[in-house]
Structure formats: C-alpha cells, structure tokens
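# Please find the sequence and the predicted model below.
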Amino acid sequence: MTQTMTSQISFDLKQVPTDLYIAGKWRPGASARRIDVLDPSTGLVISDVADATIEDALDAVQAAYDAGPAWAATAPRKRSEILRRCFELMVERKDMLAELISLENGKALSDAHGEVTYAAEFFRWFSEEAVRLNGEISTAPSGANKIVVQHQPIGVAVLVTPWNFPAAMATRKIAPALAAGCTCVLKPATETPLTAYALAALYAEAGVPDGVVNVITTERSGAVVSKMLHDPRVRKLSFTGSTEVGRKLLHEAADTIISCSMELGGNAPFIVFDDADLDAAIEGAMVAKMRNGGEACTAANRFYVQTGIVEAFSQKLTERMAALTVGAGYSKSTQCGPVINRKALDRIGGLVTDATERGGKVLTGGTALDQDGFYFPPTVIRDVPADAAIANEEIFGPIAALSTFESEDEVIAAANNTEYGLIAYVFTRDLGRGLRVAERLEAGMIGLNRGLASDPAAPFGGVKQSGLGREGAHHGILEFCETKYIAVTW
C-alpha cells in the first residue's frame, strides 16, 4: 500500500479503524484481501480496508439478529439518550470528521463541515422521535370492538449507502432504525469507507450496544448484499444509490418480500422565470448545483431559464462559476474539489463533449484539468438541446447545462419529461405561479425560491424512478416499523 499524507490534515489517519465491525468487535474478515482507498485530490492510495466475504456478511446479520430482542425491548428514553449522545460526539469531533470526509471523498472542506452538521442532526431529530412513536386507539364503526394500532420494530435492516455523502447517508438510515428499535448491517461504498468505520467507533462510545450496528465493506457488493437479502432474518432494505442498482435490488428483495426504502437517482430541473429575483436565483443555483461539487442526487441537472432573463442569468452564473477556486478538498481555500475518481472524470468529460457536438456553447470550463487527482472545473454550457445526454442523465459533477423556455406549460412539460422525480427548483416572485408550478411538477420535493431543501425534519424522497418511501421527518422512523392492528373488546 502506498500511503501519502498531507500536512493540511490535523489528525492521524492510522487512528481510523479499517477492519470489519461485527458484534462490537473489529476483525479483518475471513479473507486476507484488502480494498485500497484513494485520495481523489491526488489519486494516491491513503489507506485500505477489509474486504468482507459472504460469510462475514452473514456473521454481521447474525450479530444484528442476536442483538435485536434486547434493543427492541430497550426503553424508548434510553434509546433516545444514546442517539442524543451520538449527535453530541459528532458535533464535538466535527473538524476531524470533516477532514476525513474531504480526504477520502474530495469534497471541499466547507461542504464536508456542512455534511457533518447535517449528518449529526439526524441523531438529534430521531432521538426526539424515538419517544414519540405513538400508536392509535379508535372505535370500530360497527361499535363491536376497539381498534388498537401499534408500531413495532421491523427487525434486522440492511443499509446500503453511496460515496457522495459518506456520513449523512449513513446516519439518515441508522438513526431512525435505532430509534424504532431495529438493528442493522451497514454496507458503505468502497470509495469512502473510512468515515463509516470512524462513526462506528463513535456509536460504540456513545453507548450503542454490541451488534446493534455492524459495518462491513466489500468489493463483491452484488453477491454479498444478495445473500443478506435472501436471509430470512433480514426484514428491511434501505438503499441510496443509482436507479439502475436500485432496480436490481428490488428484484432481489422480491424473493423474500423484504420491505424496501429506495432513494435513487435524480435529474433535477432548475426553473427560472422572467420575474425571478436574479440575485436570489443565482445564489440558489450555486447551492443547488455546486453543493458537494455537483456530486449529489439533489443537484440541479437541467437549468430552464425563461428567454427574458437568460442573458443576465447566463452572464452572472458564468462569472460565479469561473471565480470558484478549484483544489484539494481538504485545503481551506478550496471551493470546488475533485470528482470521486477517474471513471467519473471521464464520464463527465464525455457528457460535455456530447453537448457541444449537439450545439451547446461552453461559457466557462469544459475540459478536465491536466494535473494529479480528478479535477473538472466548474462549467457552464448554454443552449443545450433536449436530446443531449447531459439533459437526460445525472451529471454528478460541476456542470450547469442551460436551456431556454417561453411558457409555463412548455417548461413543466420539459421538466416532467424524465423517468426521474426526486427534486425540482423553481424561482419566481409570483407566489401563486410558484405554488401552481410546484403542484404540477412530478417530483417528491420542491425548492421554491430555495436552492437547498434537505432537512432532517422534512420527508426526503422521490417519485417515479427516483425511489420508494421517505427518509427524515416522522415518516423516516415509520419506514423501520411494522404496523400491528389489535382488535379488542372491553
């Protein structure tokens, strides 16, 4: 293993666990194989982690299953206090966690700090929800009996998370699972496993009992996850990732009728009407597009700008994008870090080339930087045709693709012309128009005059092929519950 460190990192990377975490113990796994972890800012190997086998995964399921009855029987207040302690420890160590995220993910340090704050908040929110999992009592319309409804923990949950938000995508699942009384096996992405292992150690310190949270990394994700989903002890799958992989997992889960929560891909439209506050629209665009360098399922993907404002919007957005400082994620001066790996860099470059060949005009950026690491500069492309790949696929990079529109009906039809429906953004001074358009857009979330909609207290999720179920809010804890009805006569 080649290990290089930067003087800009304030902690010792060797202190971060790199083995599997099963039943409260760190173990190398049944295989001697290891998985290299790269620093996207340099392209160099910085660490390696254990590569779990199917046997390791089943051990993790067993550990979660064994820990389940005691955790489910734990008083809600006790579970709440443990989750609250997880929140407090994450806040106390936010600087270290942010640096770790920047190191293995590449995102700008400011974005990484924002992620830690967001990720920790799920523990605070669900620590409060843990004691408010209320049931219902009502009288049957016939008067024959009472209807008693309880929400009980669903059981062992398999949680599969992506690389783009290695802390938040994990806590958004772990916190409600634990609040509901479930135990879990987390399988983080191999690109960013160190954050998951660092947090596992933190959970143990906060008082999470052995076996309640287990963490495994593997390069054979398909086979390992499939085996867990076919284990009758597993009753829940919560997945965040691409729609393509989500479809496959739904097929796998169907064999054993496992409850599924799926947060899948997006192709978010960002609609700017002529009457929009231009400065607010630009600020919203910078957040919606450049949060995490565009590597987010909620990132604005297709910019639709009404013809009367397109010149001013294009000019201001180009100026702002061109002024961003590109560099190593963990450098304090960086505003846009590298993309995750070489494959992503090449894919983004291909999308830009396709758009320009179809008539799109590059206003800034447009070509990968010739240096170590995986850098693509913030890019604005105008007059992108509807048939360009960049208008139909998730970009997952710092590219803003602009098109124009004339009428409200036209832009709604264009925005809805996709299999995805995660989030949409609308900017207008006319509140009536904004709400009218929001109701007609086929998306699970709308940012109305806002470039950021994510909030642990709000239901996060999409429609169509962007997913099933919701995370966050009270809805999030219900995803990890079975609803039981008891007919009672007294």
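Looks like it arrived, so ask away. Quick caveat: nothing in here was measured; it's all calculated off a predicted structure.
# From now on I want contacts and neighbour counts done on CA atoms only, so please keep to that.
Will do.
# which residues touch D111?
Taking C-alpha atoms under 8 Å, 6 or more residues apart in numbering as the contact definition, D111 lies against 291-292.
# and the gap between it and G294?
Relative to G294, D111 is positioned 11 Å away (C-alpha to C-alpha, to the nearest Å).
# Then S226?
Distance from S226 to G294, counting by C-alpha to C-alpha: 30 Å.
# quick one, which of the two is more surrounded?
When S226 and G294 are compared for neighbours, G294 comes out ahead with 27 against 16, by other C-alpha atoms under 10 Å.
# I'd say that one and A401 touch.
No. Using C-alpha atoms under 8 Å, G294 is not in contact with A401; the gap is 12.0 Å.
# Now list whatever residues contact both of those two.
The contact sets of G294 and A401 do not overlap (C-alpha under 8 Å, 6+ apart).
# Quick check: closest non-adjacent residue to I154.
Residue nearest to I154 in three dimensions, not counting chain neighbours: C481, with 4.7 Å by C-alpha to C-alpha, 6 or more residues apart in numbering.
# which stretch of helix or strand covers the most centrally placed residue in the chain?
Nearest to the mean C-alpha position of the chain, by C-alpha atoms, centre = their mean, lies M169 at 4.4 Å. Secondary-structure element containing M169, defined by DSSP states H and E: helix 168-180.
# Identify the residues contacting whatever helix or strand comes next after that helix?
On the C-terminal side of helix 168-180, the nearest following helix or strand under DSSP H and E is strand 184-187. With contacts defined as C-alpha under 8 Å, 6+ apart, strand 184-187 is touched by 60-61, 64, 156-161, 170, 174, 177, 212-218.
# Go again with 6 Å.
If you take C-alpha atoms under 6 Å, 6 or more residues apart in numbering as the criterion, strand 184-187 is touched by 64, 156-160, 213-217.
# List just the nearest of the residues you listed to T418.
Proximity of the contacts of strand 184-187 to T418, judged by C-alpha to C-alpha, is greatest for V160, which lies at 25.2 Å.
# W26: neighbouring residues, count only.
A count of neighbours around W26, defined by other C-alpha under 10 Å, yields 16.
# this is the other structure I want to compare:
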Amino acid sequence: MTATTLSPTLVAHLPTGLLIDGHWGPASGRATFEVTDPATAEPIFDVSDATPADAVRALDAAHAAAPAWRAVPPRERSELLRAVFVRLISRADDIAALITAEAGKPLAEARAEVVYGAEFLRWFAEQAVRADGLVRTAPSGGNKQYVSRRPVGPSLLITPWNFPIAMATRKIAPALAAGCTVVVKPSELTPMTTLLVAEIIRSEAAGRGLPTGIVNVVPSTQAGPVTEPLFDDPRLRKVSFTGSTRVGQILLTQASKNVLRSSMELGGNAPFIVFEDADLDAAVQGALVAKLRNSGQSCVAANRFLVHDAVARPFAEKFSAAVGAMVTAPGTQPGAQVGPLINEAAVEKVTDLVDDAAAHGAQVLTGGSRLDGPGHFFEPTVLTGVSADARVVTEEIFGPVAPIVAFGSDDEAIELANGTPFGLASYAYTTSLARAQRAMDEIEAGMIGINRGLVSDASAPFGGVKASGLGREGAEAGMEEYQETVYVAM
C-alpha cells in the first residue's frame, strides 16, 4: 500500500510537521525522515524530524497553556473529548487505512483499533467531571479534612508504534481530562496516526475557543536527545512511557532528577495456560486472538503456551491447524488475517528465535520461515517440544510465533507462569472454578484473562507488575495518574 491508495482528501490534509502551540510547522533544522509501509518496505510519507530545541519549544507551549487549561471547567474539557471521539468514529475508515499504511495491520484489525482508541476519549470525557474529593471529620474530632485532586502539570507522553491510535488516546485523553497539557513524542515508525489525532484535537479546541498548546507533538528519530532536555526542565511534572523495560529503566533514572510522576507500561512475557480440564476448542480460539492480533506485536500477546501433558498433543494439533489456516498478506488484501512485521529487524529477531528453538530440539508444527518480499512477513508459527529455558520462551517474541511448553501439575504451571521478571498480562483456560480462582490469586500479572484471549478495555485498569511497569492506564486509575492529591486540615 502506498500513500496514493489512501483517500486523496485524507492525504491532502494529513499533517507531517510538528504541532507546537496550536500551529503546524517544520523542524527547526528542516530535517525530515521517511515513514515506510511494512507490507512493501517502500516510503510513503516524509515527516519533520524534531530537534531537542523543538522539544523545548513544545514544553514552552505546554507550560504556557497549563494555567488556562487547568481553569477550563471540567464539563468543557469533557465536551471537547467527546467531540473528538465522535470525529474519530465518523472517520474510522480513513484512519484505519492510515494505520494499515504505516503499521501494516489488516484493515479489519485497524478498524477495531480505531474503535478501541476512540473509546478512551469517550471514557475519559465521562471521567473528566468525576475528579472526586473528600470531606470528613478527623478521628480526633478537632478538625475537618479536605482532600482534593489537582492536575499534576505539563506531561511528556512517549508512545510506541504497534497501536498508533490507541497508545496516543490512552495517554492524551486522561491527561486532558485531568487538566494537564502534554508534549507527545510518537514512535518514528508510525507517527502519522498520532499527528492526525492531534490535528483533530487542535481543530476542535480552536473551534471552541479553548487554549492552544494543550497538545504538542514532536515526531523525531532522536528519541533520547529530544526528550533528555525535558527531563532536566523543572516545568515538566509527569512522564508516561510505553515501550521496552530497558528504555523504561533509563527514563526512570532521568525522571528521578526532578522526581517526576512516572507511568511505565513496559515489556511482557505473557503465559497462556491450558489446564487439563480446559475446553480445547475455546482455548484455541482464545489463543489465536491472544497470539496473532497485530501479528503478535503486542505487549500483552501470549508469549509462551503452557499446556498440561494430558492435553498437550490435541491442543497442539488443533492450534497448529488453526494457525496454519490463517491468511498472511498485506493488510489491504481482502481476507488478510496476519499482516507484516514492522521492519526487517523484527523479522530477523523472530527468525533467530525460531532457528534457535529448532536447533535445541523444538519441532515446527506449522510455519517457521520468513516469507519472500516485498515487505516484512513471517509465517504464523507453532513450536512444540520447547524447553522452558529456550530463548523463544524467556524473551519477548513480538511476532507470530507460539512456543508450547508442557507441564505436569497445577503447581508447575503456576511456577512456570511466574518464572519471569515480567508481569503484564496472562491467560488461563479451565472449566474448574477452583483452578480459575487459584490462577487469579497466584499468577503475578497486572491483568489476567480467564477463558478470554483479550483483556484490554478502556474502562479497565491496564498495567503490569514487576519489570512490566508502574501505574495504570484506562479506568478511573488512568486519570489519577495525572492528578496530585492535596490535603487541607481546617
């Protein structure tokens, strides 16, 4: 897919510059970078490449707009977010086509992402008017306690490439609802969708006479140099990042300088447990969703399949048959179910993990190879006979590969599930209420799907434990991440 196959009207109005203080413009150095289509490996857009000085200008704008935006009544902030939600839904087909162009995912998945991403705007439009406080008499009876919440202040939002609209709205919507202004640094791999969302917010805000500078966007290929001066600036009060644990650790170190409020949604290694009493047909259908959505390029993707010895063979046979029947093709092709990986480096990583597993005795039941170009495609793959310490089990795959590891007891399943530094998502299939309850109680993860292969919901708290991060997005907690609690004694 190329830019010319998108709606000509959409292409003509797509912003490709920086958004600072309500105005679009080039980077200060006039440099640009190419955005490529993963299905063809061809460039489709040139986008302005922000410099550190541009990022500081964006923070200048966010800081200047903060007092006025904080003073906007919650109802007006709510109505702005609701209006943006309506516009995104009304343009779902165009936005889905843009997601497919820059991220590669099949159009059906891209449309689902638009609906999911827009839902954060609707949810936080509703939450904007619900910044609850507290008034009570102190236990001593000597005074009253007043507790209120205030916006934390200008916030830096660093988003990943794999869900370009949902990752943007999941951060921008609660920040604006809470009364915070933002600087957004989108991934250089998929910046176009974020730029379009920002333009919709800008135009809606301008039409309502609301402050400019509430949303500023600085796409750049220089993530570290561009964001570093912001961490050194005391005007920045919050950072929210979605990405790898390694980068998150670096950012937390930088955030410590000014003791920034920090939300970190980091790496995952989700177990998908199939207990001996599981409904195997349901487990297979759930596994397809948990593993192959966005070609496995999701932080909550099932990374390792832990299956009881008694059902390991029939599950592997059913699952590999279903995976082998998936249609791998460019996202614009009718019937496409599995799209390309994001770039060549992703294909090389997945190939290396599969080759390593096969070299150590794993059996490839289906797939196992990259597909001929153009584009960055890898066959949906199922591996069996995989050891629990194989790299394809211990490392986050971020691709359409499902390694199956057998276990012999419930104790072993829980031990294997928890035997990782990560704890973002997990999945378990069982018809036993007792087993389900044990999984809920003992699996170390921030999100647990019981007989479900999909856990994400704008109204539910999204986040992990251990090395998978800090804080939560979505739900009531999502807006609290952008608020300070203030207590007054009278």
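Here it is on my side, so go on. Computed from a predicted structure; not experimentally measured.
# What residue in structure 2 is paired with the residue nearest to I154 of structure 1?
Aligned by TM-score structural alignment, C481 of structure 1 pairs with Q483 of structure 2.
# next one: I282 of structure 1
If you follow I282 of structure 1 across to structure 2 using TM-score structural alignment, you land on V284.
# Okay, its match and I448 of structure 2: tell me how far apart.
Taking C-alpha to C-alpha as the criterion, V284 of structure 2 is separated from I448 of structure 2 by 17 Å.
# the strands in the stretch 201-350 of structure 2, which residues?
Listed in chain order, the strands of the stretch 201-350 of structure 2 (DSSP state E, counting those that start in this stretch) span residues 215-217, 238-242, 261-265, 270-274, 302-308.
# The longest one corresponds to what range in structure 1?
Looking back up the chat, that one is strand 302-308 of structure 2. Counterpart in structure 1 of strand 302-308 of structure 2, with TM-score structural alignment as the criterion, is residues 300-306.
# How about the match of I282 of structure 1: what's its closest non-neighbour residue?
Distances taken as C-alpha to C-alpha, 6+ apart put F319 closest to V284 of structure 2, at 5.5 Å, once the chain neighbours are dropped.
# Stretch 270-278 of structure 1 spans what distance, first to last residue?
Distance across stretch 270-278 of structure 1, first residue to last, is 13 Å (C-alpha to C-alpha).
# wait, stretch 400-412 of structure 1
End-to-end distance for stretch 400-412 of structure 1: 19 Å, by C-alpha to C-alpha.
# For that stretch, list every residue counted as buried.
400-405, 411-412 (16 or more other C-alpha atoms under 10 Å).
# Cross the residues you listed against strands and list the overlap.
Of the positions in the buried residues of stretch 400-412 of structure 1, 400-405 sit in strands, assigned by DSSP state E.
# Quick check: of those residues, which lies closest to L237 of structure 1?
Minimum separation from L237 of structure 1 among those (C-alpha to C-alpha) is found for A400, which lies at 33.4 Å.
# Need the counterpart of S263 of structure 2 in structure 1.
By TM-score structural alignment, S263 of structure 2 lines up with S261.
# could you measure the closest residue to that match other than its chain neighbours against L159 of structure 1, distance?
The shortest distance from S261 of structure 1 to any residue that is not its chain neighbour, by C-alpha to C-alpha, 6+ apart, is 4.7 Å, and that residue is S238. The gap separating S238 of structure 1 from L159 of structure 1 is 5 Å, by C-alpha to C-alpha.
# Also V339 of structure 1?
24 Å.
# So for these two, which residue has more residues nearby?
Each of V339 of structure 1 and L159 has its neighbours counted (other C-alpha under 10 Å); V339 has more, 29 against 24.
# can you tell me which residues contact that one?
So V339 of structure 1 contacts F374 (C-alpha under 6 Å, 6+ apart).
# In structure 2, what sits opposite it in the alignment?
Superposed on structure 2 with TM-score structural alignment, V339 of structure 1 falls opposite L341.
# got it, and D59 of structure 1?
Counting by TM-score structural alignment, which is the criterion used here, D59 of structure 1 corresponds to R57 in structure 2.
# cool, D210 of structure 1 as well?
With TM-score structural alignment as the matching criterion, the partner of D210 of structure 1 in structure 2 is T212.
# these two touch, right, its match and G22?
Yes. The pair formed by T212 of structure 2 and G22 meets the contact definition of C-alpha atoms under 6 Å, at 4.8 Å.
# Kindly point out which residues are neighbours of both of those two.
Applying C-alpha under 6 Å, 6+ apart, one finds that no residue jointly contacts T212 of structure 2 and G22.
# Just give me the match in structure 2 for V326 of structure 1.
Counting by TM-score structural alignment, V326 of structure 1 corresponds to T328 in structure 2.
# wouldn't its match be in contact with V338 here?
Yes. The pair T328 of structure 2 and V338 qualifies as a contact (C-alpha under 6 Å) at a distance of 4.6 Å.
# neighbour count winner among these two?
Set T328 of structure 2 next to V338 and count neighbours by other C-alpha under 10 Å: V338 wins out with 27 against 21.
# hang on, the earlier thing: residue contacts, the match of D59 of structure 1?
Not one residue lies near R57 of structure 2 by C-alpha under 6 Å, 6+ apart.
# ok so it is a strand residue?
No. For R57 of structure 2, which was evaluated using DSSP: H, G, I helix; E, B strand; the rest coil, the result is helix, with no strand membership.
# Relative to G213 of structure 2, how far out is it?
When C-alpha to C-alpha is the yardstick, R57 of structure 2 and G213 of structure 2 sit 10 Å from each other.
# circling back: separation between the match of V339 of structure 1 and T5 of structure 2?
L341 of structure 2 sits at a distance of 20 Å from T5 of structure 2 (criterion: C-alpha to C-alpha).
# And A336 of structure 2, by the same measure?
Using C-alpha to C-alpha, A336 of structure 2 is found at 17 Å from T5 of structure 2.
# Ok, A434 of structure 2 next?
Counting by C-alpha to C-alpha, the gap between A434 of structure 2 and T5 of structure 2 amounts to 53 Å.
# Please apply the same query to P160 of structure 2.
Counting by C-alpha to C-alpha, the gap between P160 of structure 2 and T5 of structure 2 amounts to 25 Å.
# And those two? Which one has more around it.
Set P160 of structure 2 next to T5 and count neighbours by other C-alpha under 10 Å: P160 wins out with 21 against 12.
# So what does the more buried one match up with in structure 1?
When the structures are aligned by TM-score structural alignment, the residue of structure 1 matched to P160 of structure 2 is P162.
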